[in-house]
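*Asks:* My questions are about this predicted structure, shown below with the sequence.
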Amino acid sequence: MEKRTVNPWTWQDGRSYAQAVEVKNVESTLYCSGQAAIDPDGTSSDKDMKSQLQQAIANLEEVIRTAGYDCSGIVRLNIYTTSTEELWPHFPILQEWIAKHQITQAVTMLQVTGLFETLTVELEATVVR
């Protein structure tokens, strides 16, 4: 697999994402449903934004690992949240996770009026190998 990032500017570097990611010669692609702070028994979290972000990351990792992929293969990450203002102070958690796995991805973050039940953040990824 060949991966190339496209960044006409440098300002996105401090925000841990790329403007575009081109991928060639891919063996396979995994499209992950949005992962949120839902326990293995299906219970939605009612904890704070930080806790929900940490659990959403852990759940996304679990799906990727179970499918036989690596987090480093994430090329697209969509972030849905009920409050960008509430999520933003915890964004370093996501940035540290991205750095830990050496992920280079295009990102879209959207504030939505609501997520399932009591959820406040959801992560949706496209992963290649």
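*Replies:* Arrived safely. Residues are numbered from 1 along each chain as shown.

*Asks:* Every contact and neighbour count from this point should use C-alpha atoms.
*Replies:* OK.

*Asks:* Strands of this structure, residue ranges please.
*Replies:* 2-6, 20-24, 29-31, 35-36, 74-81, 106-111, 121-128 (DSSP state E).

*Asks:* Can you convert these into CSV and add a column each for distance to Gly68 and mean neighbour count?
*Replies:* Below are the strands of the chain laid out as CSV (distance: least, Cα to Cα, whole Å; neighbours: other Cα atoms under 10 Å):
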stretch, distance to Gly68, mean neighbour count
strand 2-6, 19, 12
strand 20-24, 19, 14
strand 29-31, 10, 15
strand 35-36, 17, 24
strand 74-81, 13, 22
strand 106-111, 22, 16
strand 121-128, 11, 22
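
*Asks:* quick one: which of those strands is nearest Trp97?
*Replies:* strand 74-81 (11.9 Å; Cα to Cα).

*Asks:* Give the other helices and strands that the closest one contacts.
*Replies:* Applying 3 or more Cα pairs under 8 Å, 6 or more residues apart in numbering; DSSP states H and E, we find strand 74-81 packed against strand 106-111, strand 121-128.

*Asks:* dropping in the other structure now:
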Amino acid sequence: MEIRNINPWKWQDARSYSQAVEVKHVEGTLYCSGQAAIDADGTSSNADMESQLMQAIQNLEQLIGEAGYECKNIVRLNIYTTSTAELWPNFPILQDWIAKHGVKQAVTLLEVKSLFETLKIELEATVVK
């Protein structure tokens, strides 16, 4: 597999993403549903944004690993949140996780009116191998 990041500018580097990602010679592609702060028994979290973000990251990481893929090969990450104002102070948590895995993904961040039940953040990923 070959991954090429396309960045005509430098400013996105500080924001932990790439403008575009090209992937060639893929063995498989994993399309992950949005992962949120939902416990193994299906209970949605009513915790604060920081706690929900950390649990959503853990759930995404677990899903990717159990599917036989690696987080470093995330090529697309969509972030849905009910409040960008609540997310921004906690965004370094996500940036640190991205750096830890060496991810260079294309990303879209959307503020939405609501998510399922009491959820504040949802992470949707595309992973290749």
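*Replies:* Thanks, I have the structure now. Just so we're clear, the structure is a prediction, and the values are computed from it rather than from any experiment.

*Asks:* Dump the strands of structure 1 into TSV; add distance to Ala58 of structure 1 as well.
*Replies:* Shown next, in TSV, are the strands of structure 1 (distance: least, Cα to Cα, whole Å):
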stretch	distance to Ala58 of structure 1
strand 2-6	25
strand 20-24	24
strand 29-31	17
strand 35-36	9
strand 74-81	14
strand 106-111	18
strand 121-128	10
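
*Asks:* what's the closest of those strands to Leu53 of structure 1?
*Replies:* Of all those, strand 121-128 comes closest under Cα to Cα, at 6.2 Å.

*Asks:* what packs against the closest one?
*Replies:* Taking 3+ Cα pairs under 8 Å, 6+ apart as the contact cut, strand 121-128 of structure 1 packs with strand 29-31, strand 35-36, helix 49-66, strand 74-81.

*Asks:* Just give me the mean distance for the shortest one relative to structure 2.
*Replies:* To tie it back to what came earlier, the one meant is strand 35-36 of structure 1. Superposed on structure 2, strand 35-36 of structure 1 shows a mean distance to its aligned partners of 0.1 Å (mean Cα distance after the TM-score superposition for structure 1).

*Asks:* Can you check which part of structure 2 that strand sits on?
*Replies:* Taken onto structure 2 by TM-score structural alignment, strand 35-36 of structure 1 occupies residues 35-36 there.

*Asks:* can you tell which of the helices and strands packed on strand 74-81 of structure 1 is closest to Glu61 of structure 1?
*Replies:* Comparing these by Cα to Cα, strand 121-128 comes nearest, at 10.2 Å.

*Asks:* I'd like to know how far the nearest residue to Arg4 of structure 1 once chain neighbours are set aside sits from Asn7 of structure 1.
*Replies:* Closest residue to Arg4 of structure 1 apart from its sequence neighbours, by Cα to Cα, 6 or more residues apart in numbering: Glu22 at 5.1 Å. Here the distance between Glu22 of structure 1 and Asn7 of structure 1 works out to 11 Å (Cα to Cα, to the nearest Å).

*Asks:* Thr113 of structure 1 now?
*Replies:* 31 Å.

*Asks:* quick one: which of these two has more around it?
*Replies:* Asn7 (14 against 10; other Cα atoms under 10 Å).
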